[in-house]
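Enquirer: Prediction below, plus the sequence it came from.
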Amino acid sequence: MDSEIIVRINKRYIKKYKEGYPLIFKEAVNNIHDLKGEGAILKLVDDKNKFVARGYFGRQNKGYGWVLTRKDEAIDRKFFQNKIITALNKRAPFYFDEDTTAYRVFNGEGDGIGGFTIDNYDGYYLINWYSKGIYRFKDIIVEILSRMVVYKGIYQKKRFDDGIEEDDFVMGEKGEFPIIVRESGVNFAIYLDEGDMTGVFLDQREVRKRIRDKYSKGKTVLNTFSYTGAFSVFAALGDAKSTTSVDLANRSLEKTTEQFNINGLDLDTNHIVVEDVFNYFKYAAKKEMKFDLVILDPPSFAKSKKNIFSADRDYKDLLKEVIDITEDGGVIAASTNCASFNMDKFKKFIDTAFVEKGKRYRILEEHSLPVDFATIEEFREGNYLKVVFISVS
């Protein structure tokens, strides 16, 4: 490893880092101009030059790098190997589950090294890199992973811009896409060679299972911001009376059709609508359409020709539109992956929306990230997923 850079931490933040906070942000560093060469090892010290922690320099939207240890130890190959082995051991039950063959095996700071994640898609491993800093450790991480698991192929996605184009394929055998994985016994078509998206968001696994097992039977289901229709597939397999999947992206028609087809579901009662969701809400309200179950899972930020949506600003008003098209006695599955507010604030959005609509509600259950998406208490924003099942009355 390269020689390390001394980082002098503002005394206001010393306690925060000593207690385990992992993100290095600009305001905490007194000598910010000394940070050069992404991937450099950083030694964090206090105003008396005493050791606080050690990490690495890597710019991403969250900050300037990550603390990796509060011990005065080397950040070397052995360090990475121990973290990856520990993470794999925690996921051991998944390797023996034939009904679920897609899951996360390393979740950034939740497993001790912020800046990258690793997902397993039935033996095809996908590494997501979130900064040039962590990408400097690529060879070490790939080599360790390839020795620790039995893999078919290893792929990567660089979710930062360094101006250098690289093949997503790293090593092993190239997949013949789509590869078919299983989640709770349901099939998904996965593409590791089509940009940032793979075909399913693995963090919603437990929510999809609840929709199938508890909330869909005999119900009319509306799935908004539906992407490839994963929620709709689970609802249909839960004996929903009908499903309607709405998404603005043209690809949603082909991708959602594919997910229904590989699960042996016809499209007679499973409808796919390529439309701006915001416009669809207005259309549905005008036509006095009502649904028994509405799934509301918008991105944190979305932009169409006529609408701009920001979850922390607009979720409440969007939920009010959903209330208008939900049957009395129906259920809304309200979800957000916005990390800028917590579950308490999210539930305040929900409460305000119902108060302003003059409707009563009851929270049936809540969900956050599944167990394979490991998080740490010291970094609560890492537990970004918030899902609330709401009974409308």
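Expert: That came through, no problem.
Enquirer: From now on I want contacts and neighbour counts done on CA atoms only, so please keep to that.
Expert: OK.
Enquirer: all helices for the stretch 1-150 of the chain, in order.
Expert: 14-18, 77-90, 92-95, 132-135, 138-148 (DSSP state H, counting those that start in this stretch).
Enquirer: take the one below as the second:
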Amino acid sequence: MECMNMLKVSRFAAKKIRQGICLLDSRDFGQVPMDNQPVSLMTEQGDYLGQAYLSQQNKGIGWFFSRENVALDQDFFENLFRKAMVKRHSYFQSESTTAFRLFNQDGDGFGGLTIDIYNQYAVFSWYNSFVFSIKDTILQAFRQVFPAIVAAYEKIRFKGLDYESAHLYGEEAPSELTILENGVAYQVFLNDGLMTGIFLDQHDVRGSLVDGLARGKSLLNMFSYTAAFSIAAAMGGASHTTSVDLAKRSRELSQAHFKVNGVDLEHHHFVVMDVFEYFKYAKRKGLTFDVIVLDPPSFARNKKQSFSVAKDYHKLIAQSLDILNPEGLILASTNASNLSLEKFRQELEKGFGNRKHRYLTTHRLPSDFAYNKKDESSNYLKVFTIQVQK
């Protein structure tokens, strides 16, 4: 597939592309006369910049992918996949971790596509309709490079289709599939909406809990989803865990992780409740915790209020302090790509006020989540482990 159409870009857009930023921002392009196609980008002076494709998605209007004149054919993707495989060599060899990201958008040379591995199954995520339109070429390249992957699924992460998830090829996975991470078993589901039951970008944070960060301590896991942090803590020796999420299904999904690891539920509790309501409940009941994990969605809304990481995270910190034991730990996490590390830290500081505290560790994306080192927003994960002093 050749790039036939030419598109002249503004001086500001050309500067960003030359700096290495691959995501094309609509604010830099104004009115674009074409969509869902590859293009050659030129400066206002007519100098060749390279190749991109245009396709509207949740963030941006397309992706720059090559400074050279290349065809988006099977050979192109096979080359990318071979490079991605080399980067993840240690994951393919690991016996303790069998789920990881194999291909991560512009970090691996082509934005709009991610591929995750769960044991011998692959999950493709298409972020715009152009990538979806060339999926047959991508799948052919993938099967050539990774013949040992027995089957694949897809997730549709753009608007316009009437489904979110589907089986692509090969033998279907069990409805509940057990994978390993840091030696801990997790039950995942590959063909049930956009989620799979675990966020793989938190490998290292869960690893710190498996390694004993909460050993002998009580842990509160807010916005817990399937309580992956909680089972990691339990396997690392936590004495008690409490997992809080508003979704009714969260209890069943969370308990599955504990059961597959043979962990008795006597000291592990699952609460279906709004997080802010739980803070009030815990304070009223005199409940306190040694470790509190905060991993909210970037934006959320319920019947009573909305929540934005950029504007409201400090409220989570302030309310956590009311139920945190002396010398307790807060694990503050966000995946908001529009919030820099420093801005996130400033938002946390608003919540701490005058309370003494110190930052122990900072986690960013794990090694399998290759990111574009020229674009700070590509390394979107930010997690601080913070000790609150007396």
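Expert: Right, received. Where do you want to start? This is a predicted model, so every value here is computed, not measured.
Enquirer: Mind checking the TM-score on these two?
Expert: Here the TM-score for the pair of chains, by TM-score structural alignment, normalised by the length of structure 2, is 0.97; 388 aligned residues with a Cα RMSD of 1.4 Å.
Enquirer: thinking again about what came up before, quick one: closest of the helices of the stretch 1-150 of structure 1 to residue 61 of structure 1.
Expert: Among the helices of the stretch 1-150 of structure 1, helix 132-135 comes nearest to residue 61 of structure 1, with 12.1 Å by Cα to Cα.
Enquirer: From the contact counts, what lies against that closest one?
Expert: strand 51-60 (3 or more Cα pairs under 8 Å, 6 or more residues apart in numbering; DSSP states H and E).
Enquirer: after superposition, how close is the strand it packs on to structure 2?
Expert: Its aligned residues in structure 2 lie a mean 0.9 Å from strand 51-60 of structure 1 after superposition (mean Cα distance after the TM-score superposition for structure 1).
Enquirer: residues in contact with the counterpart of residue 368 of structure 1 in structure 2?
Expert: Residue pairing (TM-score structural alignment): residue 368 of structure 1 is matched to residue 364 of structure 2. Applying Cα atoms under 8 Å, 6 or more residues apart in numbering, we find residue 364 of structure 2 in contact with 379-383.
Enquirer: what's the answer for residue 335 of structure 1, then?
Expert: Counted by Cα under 8 Å, 6+ apart, residue 335 of structure 1 has contacts 295-298, 385-388.
Enquirer: which parts of the longest strand along structure 2 are buried?
Expert: Secondary structure assigned by DSSP state E gives strand 324-334 as the longest strand of structure 2. Residues of strand 324-334 of structure 2 classed as buried: 324-325, 328-334 (neighbour count, 16 or more other Cα atoms under 10 Å).
Enquirer: okay, the contacts of residue 364 of structure 2 in JSON lines with distance to residue 359 of structure 2 and neighbour count next?
Expert: Below are those laid out as JSON lines (distance: Cα to Cα, whole Å; neighbours: other Cα atoms under 10 Å):
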{"residue": "379", "distance to residue 359 of structure 2": "20", "neighbour count": "22"}
{"residue": "380", "distance to residue 359 of structure 2": "19", "neighbour count": "19"}
{"residue": "381", "distance to residue 359 of structure 2": "16", "neighbour count": "21"}
{"residue": "382", "distance to residue 359 of structure 2": "13", "neighbour count": "22"}
{"residue": "383", "distance to residue 359 of structure 2": "10", "neighbour count": "24"}
